[in-house]
Each structure stands twice: as structure tokens, then as C-alpha cells.
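*Asks:* Turn this into a structure:
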Amino acid sequence: MSDQTPPAPELWATIDTLGEWLDSHRPIEGREGMLLRILKLSEEVGEVAEAVIGATGQNPRKGVTHTWDDVQSELCDVAVTALVALRTLTPQAREVFARHLERVTRRSTARPAPADVPRPSL
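*Replies:* Prediction:
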């Protein structure tokens, strides 16, 4: 067994492939199909919650039913589903995501305001 991580597929090429596959296999098309694909994200997030509850044994009737590897897998499903939904919404998904990620990164890593500067109340 090798300790090296196998090379990952190119993210956006894979998202395009998955989106095209879904486009050819979905029973509902148009706006309704797009909305259902976006709603699929809620289902995936629910599966993350189920896995966390199962990994921590928080349901006394069921006990420990999942592992933290299951949680990781479900989180990956959320990420893939979100990117496929974004690609469904716009052919420029790669650019939209890159711009948004840059804004979030800039906002999140910005230096905090000095403590002596009054902050506006909300």
C-alpha cells in the first residue's frame, strides 16, 4: 500500500462531466429541473447531519451508526452537489466560484479593525 495520495481529477472538468451526465438522465427539465437540482443540496446537508448524529451516537435508540469517514464522505457529497448546482445555474460556474471564493477569502483574512475604532451598532 502506498502512502502517496493518488492524483485528483481536474475539479471543473469532473463537475462538467457530472452535470452533463445528470442532464442526460434527469426526468424533469427546464426551470423546475434546475430548482430540483438546487434543492438536492438540502438533502445532502441532511445526510451530513445524520452522519454526525450517527458518529457521535446521539440517538440512544440507534447508538453509533456512522464513522467520521462517513461524515467526510457526506461533506464531499455536499461540495460536489453544490458545484454541480452552480454549473447548472450558469455555464460560467468556474469564474463565478473563483470570484466568490476570492471575495470570501479577502473578507475573512482582512485585518480586524483596531479595538479603539468604534464599530457601528447593528
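*Asks:* Please count neighbours and contacts with C-alpha atoms only from this point.
*Replies:* Will do.
*Asks:* Off-centre distance for stretch 74-83?
*Replies:* Averaging C-alpha positions (Cα atoms, centre = their mean, to the nearest Å) puts stretch 74-83 4 Å from its chain's average.
*Asks:* Could I get the buried residue list for it?
*Replies:* The neighbour-count check on stretch 74-83 (16 or more other Cα atoms under 10 Å) flags E74, L75, D77, V78, V80, T81, A82, L83 as buried.
*Asks:* Centroid-nearest residue for the protein?
*Replies:* A79 (2.2 Å; Cα atoms, centre = their mean).
*Asks:* Name the surrounding residues that touch the helix or strand harbouring it.
*Replies:* For A79, the element it lies in under DSSP states H and E is helix 68-89. Helix 68-89 has contacts (Cα atoms under 8 Å, 6 or more residues apart in numbering) with 15-16, 18-19, 34, 37-38, 40-41, 44-45, 47-48, 51-52, 55, 93-94.
*Asks:* compare with the first, here's sequence two:
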Amino acid sequence: MTDQDATTDLWESVDGLWAWLEEHQPVAGREGLLLRVLKLSEEVGEVAEAVIGAVGQNPRKGTSHDWEDVRSELCDVAITALVALRTLTPDAREVFARHLAGVTRRSLAPATPEST
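*Replies:* So this is what the prediction gives:
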């Protein structure tokens, strides 16, 4: 699969990753679900670590990461979130599309005097 194929088939990739995780998870059921959602916190922490490393904020470590590392970690957050959503519902594609449409409408709607 090429990078372009993965982008084109985003939800097929998410479904494939979800199926692989379902088959190989050491903890199943409700605990497995909770751990999959908690994985997001771990991934967000890795974004923070990469940002801190990219700007050299930790004097002990110096510049330990670059902005490519940050981009990569942000992608991991997005993938983890989509797989977690797929874990909660087989209709993840539709749930996400509906939610994105609502956020887009609210955020990109022209400002009205009442909302300013």
C-alpha cells in the first residue's frame, strides 16, 4: 500500500488497525475499551515531549526532537483517536463525518451581531 492509498482509504486503514488490535489485545472487554481510549493520553504526552524537545525546553536534554517528530506524534494521536472511535462504533466514519460537519458549520459560519 502506498502513502496515497493509505490516505485514500483512511477508513479502510482504521478498520484494519482496529481488527488487528482486536485480535492481538491482551486485555479485552470493558477494560480493553478503557485502555484503548486511555492510549490517547499516552500519545498526547508524546506530542508534548516532542514539542519540549523541539524547542530545547528541558536543559538536561537540550534539543532532543525536531518538528518532524512533532508532526509524527500528532499523526499518532489522530490514528489512535480514530481507532478508539471505531472501537466504540462500527459506524465511526459516519459519526466522525457528522461531528466534523457540525464543528465546521459552527466554526466557519459567518459571525452575527448576536454571536460577537
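*Asks:* related to what we said a few turns ago, how about residues contacting the helix or strand that comes right after the helix holding A79 of structure 1?
*Replies:* Remark: after helix 68-89 of structure 1, the chain's next helix or strand is helix 93-109, criterion DSSP H and E. Here helix 93-109 of structure 1 makes contact (Cα under 8 Å, 6+ apart) with W12, L83, L86, R87.
*Asks:* Show me which of those are buried.
*Replies:* Here, 16+ other Cα under 10 Å leaves L83, L86, R87 buried among the contacts of helix 93-109 of structure 1.
*Asks:* Quick check: closest non-adjacent residue to V37 of structure 2.
*Replies:* A84 (5.7 Å; Cα to Cα, 6 or more residues apart in numbering).
*Asks:* what's the neighbour count on the aligned partner of that neighbour in structure 1?
*Replies:* The criterion is TM-score structural alignment: under it, A84 of structure 2 has A85 as its aligned partner in structure 1. Applying other Cα atoms under 10 Å, we find 22 residues neighbouring A85 of structure 1.
*Asks:* measure A85 of structure 1 to L101 of structure 1 for me?
*Replies:* Separation of A85 of structure 1 from L101 of structure 1 (Cα to Cα, to the nearest Å): 16 Å.
*Asks:* Nice, that's everything, thank you.
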